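K.L.:
Take a look and give me a structure for this.
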Amino acid sequence: MLENTPSRTAEVVALIRALENTYYGETSLLKDRYAARFLSDFYMAIFNRLSILPEFTSFFVNAASLGLFDFITLRHAFMDNYVRRFAHKVPVALLGAGYDSRALRLADDIKHGVWEFDFPATQRRKKFYLRNERITGEAPHYIEADFMKESLTEIFERSGMQKTATLVLWEGVSMYVSEAVVRDTLTACRDYFGAGTLVVFDYWHSKMTDPVKNLAVQVMPFIMDIVYNERFTYGATPQEMRAVAMECGAKKFESLNGQQIMKKLTLTSRLPLASASLAVVEF
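P.N.:
The predicted model follows:
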């Protein structure tokens, strides 16, 4: 990520959520009517051109993105379900929140507050776009943080979050850091929030058994670097990620690919990419 520049991939994710809501309407997984508010003129122009096309266009958008469109919406919906299940009992922390809208969409489910942590440039831009938004219930706590310059424990302490079981969502971040940062993040959540804490995050697969898919996995980091200046730097197989989580003190670990997420959501109409998964770590 370029310093002092809002995240471009966070905006792409907002674009995908906005298109998913437009294409599917009442059957949308996310029903995210806020996502389009975070789009710059460039991405708003793309949204305006694609959103006027019929629902079946989503198939071609997904094919053009090699399944990323569907994986991002499935990932987001899966994490939404965790908010609905646990946010009435524990606080919610969003690490690298980007242009997340859960504090608005799921306000009725959040009973113990939501803390959004992100780089200053992205978070300030988000707050600017929401400056006139009327928020029902408790407003989110915005915490500016540079995760590369400050330890996560220091960031948590500065945020004023209590040391209690917490639902931590870490979305679209792990592939841009190192294995050491992944370990430090899991360990910091374990040590600061304690027993009962859940960390839900997605991760990129570093290699795959299928040679064609494996080639795509090897090329993708370079594509991300060229297009967004945000290159993938870390990936792991499900077995490797399980080992990392267990070594960090996890009591339970679950990894789900796109097809498995669809089963959890009782859904069969999406075609997500196969080179990423979601991890659920319980301490």
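K.L.:
Only C-alpha atoms from now on, for both contacts and neighbour counts.
P.N.:
Will do.
K.L.:
where do the strands sit along the protein?
P.N.:
For the chain, strands defined by DSSP state E occupy the ranges 92-95, 114-118, 141-144, 167-170, 198-204, 252-257, 276-282.
K.L.:
would you list every one of the helices in the stretch 1-150 of the chain?
P.N.:
Secondary structure of the stretch 1-150 of the chain, counting by DSSP state H, counting those that start in this stretch: helices at 8-24, 41-51, 57-64, 68-86, 102-105, 120-129.
K.L.:
now the other sequence, so there's something to compare against:
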Amino acid sequence: MREDTPSRTAQWVAAARGLGMLLPADIRIAEDPYGIAFASTRIQKLIEERRPSVLAQVPGFKTWIAYMQVRTKLLDDAVRNFVDMGGRQVVLLGAGFDCRALRMPELDGSVVFEVDHPATQEHKLSTLAKLGAQSPARYVTWDFETRAMDELPEGLADAGHDAEQPTLTIWEGVTMYLTEAAIDASLRAIADYSCPTSQLAMTYQAKTPGEKLSLAARAVQFAVARLGEPFRWGWDPMALPEYLEERGFALADDVSTPEAADKLLPPELASTISRADHSRVALAERL
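P.N.:
From the prediction side, this is the model:
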């Protein structure tokens, strides 16, 4: 992303999450009434004109909505489970236009810290202001390109984070855009501000040595690269447990998006997500 503009992929994600409203209520598994506000002007116009049938014909559109339904549901459930266990601190690392602090009543009584680039945060705040909405989140302005990640625990502490209390870190839609060095530095920073029993929920791209990408996967990589935010990193799922353990975390769960879709969505919608999709959601606990 450019220094003075919000993340384009963050806009995609928020819009797709919000466009879940196009699905029939009986099969919808995640709701975000704010997400559509971050969509492009063209998509918003189609929604306002009540032309969802037009949107449904856009190549890959239904797949993207289904994918975001699954991803959002898995991470929302991680939040709910953490709160049910007594956790009251959530860090959204690379928050983008995530509106969980606003849309999830389960987070009432919890403190949500949103960490992201100033341009993205400014766009988010101005968009929410136009809706008359004010998020209770605490914003931690962070330029990931210029600030060292080992400074993040201090930055969170300045915003009121208590490193002695359990924290859930949501790292959604971020890891694939980072270098190996940035991944390592980020995980060590997360470990530094997370006491034992804290949790990390993250999305990532599976990358098996020697495996050839499907046509759909190559198309996604081409699209995000055109937006100036190319994929750079992925894990071999078999190697992930050891990688995390070396950085202070124990892997608790790891599921592919297609597998989760088969369990959460009706067959006709789940089938739109390619079996070759490499996206996964992992949950780990601080040792």
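K.L.:
overall similarity of the pair, as a TM-score.
P.N.:
The TM-score (TM-score structural alignment, normalised by the length of the first structure) is 0.85; 275 aligned residues with a C-alpha RMSD of 2.8 Å.
K.L.:
before we move on, the earlier item: now the strands of the first structure in JSON lines, please, with extra columns for mean neighbour count and distance to Leu29 of the first structure.
P.N.:
Rendered in JSON lines, the data for these read as follows (neighbours: other C-alpha atoms under 10 Å; distance: least, C-alpha to C-alpha, whole Å):
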{"stretch": "strand 92-95", "mean neighbour count": "24", "distance to Leu29 of the first structure": "20"}
{"stretch": "strand 114-118", "mean neighbour count": "23", "distance to Leu29 of the first structure": "21"}
{"stretch": "strand 141-144", "mean neighbour count": "18", "distance to Leu29 of the first structure": "26"}
{"stretch": "strand 167-170", "mean neighbour count": "24", "distance to Leu29 of the first structure": "18"}
{"stretch": "strand 198-204", "mean neighbour count": "24", "distance to Leu29 of the first structure": "18"}
{"stretch": "strand 252-257", "mean neighbour count": "17", "distance to Leu29 of the first structure": "17"}
{"stretch": "strand 276-282", "mean neighbour count": "22", "distance to Leu29 of the first structure": "17"}
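K.L.:
Can you find the partner of Ala282 of the second structure in the first structure?
P.N.:
Alignment note (TM-score structural alignment): Ala282 of the second structure maps to Ala279 of the first structure.
K.L.:
Would you check that its match makes contact with Leu256?
P.N.:
Yes. Between Ala279 of the first structure and Leu256 there is a contact under C-alpha atoms under 8 Å: 6.5 Å.
K.L.:
chain center to stretch 229-245 of the first structure, what's the gap?
P.N.:
The chain centroid and the centroid of stretch 229-245 of the first structure are separated by 15 Å under C-alpha atoms, centre = their mean, to the nearest Å.
K.L.:
Which residues lie in contact with the residue nearest the centre of the first structure in this structure?
P.N.:
Centroid check for the first structure by C-alpha atoms, centre = their mean gives Glu171 as the closest residue, at 2.2 Å. Counting by C-alpha atoms under 8 Å, 6 or more residues apart in numbering, Glu171 of the first structure touches Leu94, Leu95, Gly96, Ala97, Val200, Phe201, Asp202.
K.L.:
how about Gln123 of the first structure, what does it touch?
P.N.:
Pro6, Gly98, Tyr99, Tyr142, Glu144.
K.L.:
Thr268 of the first structure too?
P.N.:
Neighbours of Thr268 of the first structure in contact, by C-alpha under 8 Å, 6+ apart: Met262.
K.L.:
okay if I get the strands of the first structure as JSON lines plus distance to Val244 of the first structure?
P.N.:
Compiled in JSON lines, these are given as follows (distance: least, C-alpha to C-alpha, whole Å):
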{"stretch": "strand 92-95", "distance to Val244 of the first structure": "19"}
{"stretch": "strand 114-118", "distance to Val244 of the first structure": "23"}
{"stretch": "strand 141-144", "distance to Val244 of the first structure": "27"}
{"stretch": "strand 167-170", "distance to Val244 of the first structure": "16"}
{"stretch": "strand 198-204", "distance to Val244 of the first structure": "12"}
{"stretch": "strand 252-257", "distance to Val244 of the first structure": "10"}
{"stretch": "strand 276-282", "distance to Val244 of the first structure": "10"}
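K.L.:
Of those strands, which is nearest Ala63 of the first structure?
P.N.:
strand 276-282 (15.9 Å; C-alpha to C-alpha).
K.L.:
Map Met148 of the first structure onto the second structure.
P.N.:
Checking TM-score structural alignment: Met148 of the first structure goes with Glu145.
K.L.:
From Phe249 of the second structure, how far off is that match?
P.N.:
Distance, Glu145 of the second structure to Phe249 of the second structure, using C-alpha to C-alpha, to the nearest Å: 25 Å.
K.L.:
More neighbours: which of the two?
P.N.:
Applying other C-alpha atoms under 10 Å to Glu145 of the second structure and Phe249 shows that Phe249 carries more neighbours, namely 25 against 10.
K.L.:
I'd say the more buried one and Ala284 touch.
P.N.:
Yes. At 5.9 Å, Phe249 of the second structure and Ala284 qualify as touching, with contact defined as C-alpha under 8 Å.
K.L.:
one step back: how about the contacts made by the match of Ala282 of the second structure?
P.N.:
Counting by C-alpha under 8 Å, 6+ apart, the residues that Ala279 of the first structure touches are Val199, Val200, Phe201, Asp202, Tyr203, Phe253, Glu254, Ser255, Leu256.
K.L.:
if you set the cut-off to 7 Å instead, what comes out?
P.N.:
By C-alpha atoms under 7 Å, 6 or more residues apart in numbering, the contact set of Ala279 of the first structure is Val200, Phe201, Asp202, Glu254, Ser255, Leu256.
K.L.:
And for it, nearest residue in space, chain neighbours not counted?
P.N.:
Ser255 (4.5 Å; C-alpha to C-alpha, 6 or more residues apart in numbering).
K.L.:
Could you do Ala225 of the second structure as well?
P.N.:
Phe231 (7.1 Å).
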